[in-house]
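J.: show me the folded form of this:
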Amino acid sequence: MPPGDRRFMYAKQYEITLPADYDMRIIRKRVADFGHLLDDRAGLGLKAYLIRERSSDGSPVNQYAPFYLWNDVGAMAQFLAGGGGFQGIIRDFGRPTVAHWTGIASVAGPGRKFVPRAASRRLTPLPVDPETEATGLGLTARIEQENAALALLARRDGVHTAALAIDPQHWQLLRFVLWSDAVPADEQATERYEVLHLSAPGLAELPNGRTW
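T.: Down below sits the predicted model:
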C-alpha cells in the first residue's frame, strides 16, 4: 500500500451470553428494529450483528455478539463512552466486557457483492517464540504467515470480508471472516455465527490488505 494510502482499522466485539432457555426471537426482533441505525454511522467500517444459538452449528450457548471494524478511533470512542449507541446495550443487558484488537489487515472476497449470512471467528494464542537467533522477530514472521493465509482465504467463493487483528495485552490473534452463506465445514474457527444484519457505511475505507 503506498505511504499516502495507509488506513486505520480497529476491531472490537462484546459477547452477551444469555440463559439456555432464552427466546432468541427477542434478539432477532431487536436487530430487525434497530440494526439500521448504524447503516450510515461515520467512522464505522462495518458492524456485523451476530448471534449464536444453543445446539445450532455446534454452539454451546445462546449469545448476542456484535462485531465491529472501525476506521476512526474517535468515532469508536464516542460510540462506547460518548452516548453514541452503546448506552442501549448497557441499559438492556448491563455493561459487558468489550474485547478489542489492533487491526493488521482486511481483504475483500468474491462474496462482497452478496449480503453475508454467516461469520467465523478464530482466536489463536501467540506463545513466546524461543527464537534461537534471539532477533525478536518471531512474532513478525508469524504475522507474515497469517497475512499470506488470509489473502489465500479471501479468494474462496463465499468470502465477503476477511480480517486479521491482534490483542497485544493477552497476545491473541483474531481472524474474522464474513461469509455469504454458511461457514464451510473445513474452516478452522473457534466460533461460528449467524449474521442478522450488516451495517457497512465505511466498508470501502477499510484497508485493502495490510494496514502498514
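J.: from here on, just use CA atoms for contacts and neighbour counts.
T.: Fine.
J.: what's the longest helix in the protein?
T.: Identified as the longest helix of the chain according to DSSP state H is helix 138-153.
J.: which strand is the longest one in the protein?
T.: Across the chain, the longest stretch assigned as strand under DSSP state E is strand 98-108.
J.: show me what it packs onto, helices and strands only.
T.: Counting contacts by 3 or more CA pairs under 8 Å, 6 or more residues apart in numbering; DSSP states H and E, strand 98-108 packs against strand 10-14, helix 138-153, strand 159-167, strand 209-210.
J.: run through who's touching that strand.
T.: By CA atoms under 8 Å, 6 or more residues apart in numbering, the list of residues contacting strand 98-108 from outside reads 8-15, 147, 150-151, 154, 159-168, 174, 206-212.
J.: next structured bit after that strand?
T.: Reading on from strand 98-108 to the C-terminus, the next helix or strand found by DSSP states H and E is strand 118-125.
J.: helices or strands next to that next one in the packing?
T.: Helices and strands touching strand 118-125, as assessed by 3+ CA pairs under 8 Å, 6+ apart, comprise strand 172-179, strand 191-199.
J.: any buried residues in that strand, and which?
T.: In terms of neighbour count (16 or more other CA atoms under 10 Å), strand 118-125 has its buried residues at 118, 119, 120, 121, 122, 123.
J.: cool, stretch 49-65 as well?
T.: Of the residues in stretch 49-65, those with enough neighbours to count as buried (16+ other CA under 10 Å) are 49, 50, 51, 52, 53, 54, 61, 62, 63, 64, 65.
J.: and the gap between the fourth one and residue 194?
T.: So the one you mean is residue 52. When distance is defined by CA to CA, to the nearest Å, residue 52 is 6 Å away from residue 194.
J.: same question, residue 188
T.: Applying CA to CA, the value for residue 188 to residue 194 is 16 Å.
J.: out of the two, which sits in the more crowded spot?
T.: For the pair residue 188 and residue 194, the greater number of neighbours falls to residue 194 (25 against 14), based on other CA atoms under 10 Å.
J.: surely that one meets residue 50?
T.: Yes - between residue 194 and residue 50 there is a contact at 5.6 Å, judged by CA atoms under 8 Å.
J.: the structure of the following sequence is requested for comparison with the preceding one:
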Amino acid sequence: MHAMQYEITLPADYDMGIIRKRVADKGHLLDAHPGLGLKVYLVRERGQDGSPVNQYAPFYLWRTAEGMNSFLWGPGFRGLSADFGRPVVHHWLGSGLAHGGAGVAGEADPTTATRDTVRLPEAVDPAEAVERALAELPADPALHTAAVAVDPSRWELLRLALWRGPAPQDAPGIRYQVLHLSRPELDRLPTGRHW
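T.: Model prediction:
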C-alpha cells in the first residue's frame, strides 16, 4: 500500500464552492480506477475546525504502484496541475490499515477526516513507533478507515482516520471535511500490519 497526498492552499477569500463543484463534477472519475484503494477528497476551510487556511488536499491509498503511476502521469493529475499549478506530492509507505464499524461493510461514507504526522526522533526505533501507532488506531464505532504509513526519507509517521460524522474531539491532527470518497479497491487492501 502507498499513501499519497498533495495540498493546494488557496487564498483566504477563495470561494470554496468552486472546489465543491469541481469534486461534484469530477469526483466520480476515479470511482473505478485500477489499483486505487481509496481517494478521499478533503478540504479545509479557513475559520472552521481551527483551520487557518482554505485548502484542497486529496488523500490516496494505492493498492498498486502501477495505479498510482497511471494517475500521476495521466489526464487527471495533468488537469489539476493545469488549473492550480503542479503541487508537491507527499508519499508514504503503507504500514497498516484498519476498518471500523463504518468501514468497508458500512453503508455510510465518511464525512470528516483527521491526519496526524510526527517526525520520529533519531533515538526512536521506527518499527516500535509503527507498532505503537497501529496499536493505537481508534476503536470507535464512527471510524470508517484508519491507516498508518511512514516516509523513510524524513522518518515521518502518518496516521489518517476517516470518520462517519464529526471526528472525536480528542482525535489528533489536522481536521478535514470529506467531499467524496472513491473506493474502487478498498476491500482489496490488506488490513492489519503490512510486513
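J.: what is the burial count for the aligned residue in the first structure for residue 58 of the second structure?
T.: Matched to the first structure by TM-score structural alignment, residue 58 of the second structure sits across from residue 66. Burial of residue 66 of the first structure is recorded as 20 neighbouring residues (other CA under 10 Å).
J.: how about residue 37 of the second structure, what's its match in the first structure?
T.: With TM-score structural alignment as the criterion, the equivalent of residue 37 of the second structure in the first structure is residue 45.
J.: against residue 177 of the first structure, how distant is its match?
T.: Taking CA to CA as the criterion, residue 45 of the first structure is separated from residue 177 of the first structure by 14 Å.
J.: how about residue 147 of the first structure?
T.: Separation of residue 147 of the first structure from residue 177 of the first structure (CA to CA) stands at 13 Å.
J.: higher neighbour count, these two?
T.: For residue 147 of the first structure and residue 177, the more surrounded residue by other CA under 10 Å is residue 177, and the numbers stand at 29 against 21.
J.: need the nearest residue in space to that one, chain neighbours excluded.
T.: The shortest distance from residue 177 of the first structure to any non-neighbouring residue, by CA to CA, 6 or more residues apart in numbering, is to residue 162 (4.4 Å).
J.: any idea how far the alignment partner in the second structure of the one you found lies from residue 120 of the second structure?
T.: Structural alignment places residue 162 of the first structure opposite residue 146 in the second structure (criterion: TM-score structural alignment). In this structure, residue 146 of the second structure and residue 120 of the second structure are 20 Å apart, going by CA to CA.
J.: of those two, which one has the most company?
T.: Counting neighbours by other CA under 10 Å for residue 146 of the second structure and for residue 120 shows that residue 146 has the greater number, 24 against 17.
J.: my guess is the more buried one contacts residue 161, does it?
T.: Yes - Residue 146 of the second structure sits in contact with residue 161 when judged by CA under 8 Å, with a separation of 4.3 Å.
J.: and residue 108 of the second structure, what is it in contact with?
T.: 102, 164.
J.: what sits up against the host helix or strand of residue 40 of the second structure?
T.: Using DSSP H and E, the secondary-structure element containing residue 40 of the second structure is strand 36-44. Residues from elsewhere that reach strand 36-44 of the second structure (CA under 8 Å, 6+ apart): 23, 27, 30, 51, 53-64, 67-68, 113, 175-189.
J.: can you tell me which of these are buried?
T.: Looking at the contacts of strand 36-44 of the second structure with 16+ other CA under 10 Å, the buried ones turn out to be 23, 27, 30, 53-63, 68, 113, 175-186, 189.
J.: picking up where we left off before, same list (the helices and strands packed on strand 118-125 of the first structure) but as a markdown table, adding distance to residue 142 of the first structure.
T.: As requested, those are arranged in a markdown table below (distance: least, CA to CA, whole Å):
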| stretch | distance to residue 142 of the first structure |
| --- | --- |
| strand 172-179 | 10 |
| strand 191-199 | 22 |
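J.: for residue 24 of the first structure, find the nearest of these.
T.: strand 191-199 (11.6 Å; CA to CA).
J.: what packs against the closest one?
T.: Strand 191-199 of the first structure is packed against helix 25-34, strand 44-52, strand 118-125, with contacts defined by 3+ CA pairs under 8 Å, 6+ apart.
J.: got the ones you listed as JSON lines, with distance to residue 138 of the first structure columns?
T.: Converted to JSON lines, those look like this (distance: least, CA to CA, whole Å):
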{"stretch": "helix 25-34", "distance to residue 138 of the first structure": "42"}
{"stretch": "strand 44-52", "distance to residue 138 of the first structure": "30"}
{"stretch": "strand 118-125", "distance to residue 138 of the first structure": "14"}
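J.: thinking again about what came up before, so what sits against both of residue 194 and residue 50 of the first structure?
T.: Both residue 194 of the first structure and residue 50 are contacted by residue 119, under the criterion CA under 8 Å, 6+ apart.
J.: point out the most buried one among the helices and strands packed on strand 98-108 of the first structure.
T.: The highest average neighbour count among these, using mean count of other CA atoms under 10 Å, belongs to strand 159-167 at a mean of 24.
J.: average gap between it and the second structure?
T.: Compared with the second structure after fitting, strand 159-167 of the first structure deviates on average by 0.2 Å (mean CA distance after the TM-score superposition for the first structure).
J.: show residues contacting that strand.
T.: For strand 159-167 of the first structure, the external contacting residues (CA under 8 Å, 6+ apart) are 10-11, 100-114, 116, 147, 150, 153-154, 172-180.
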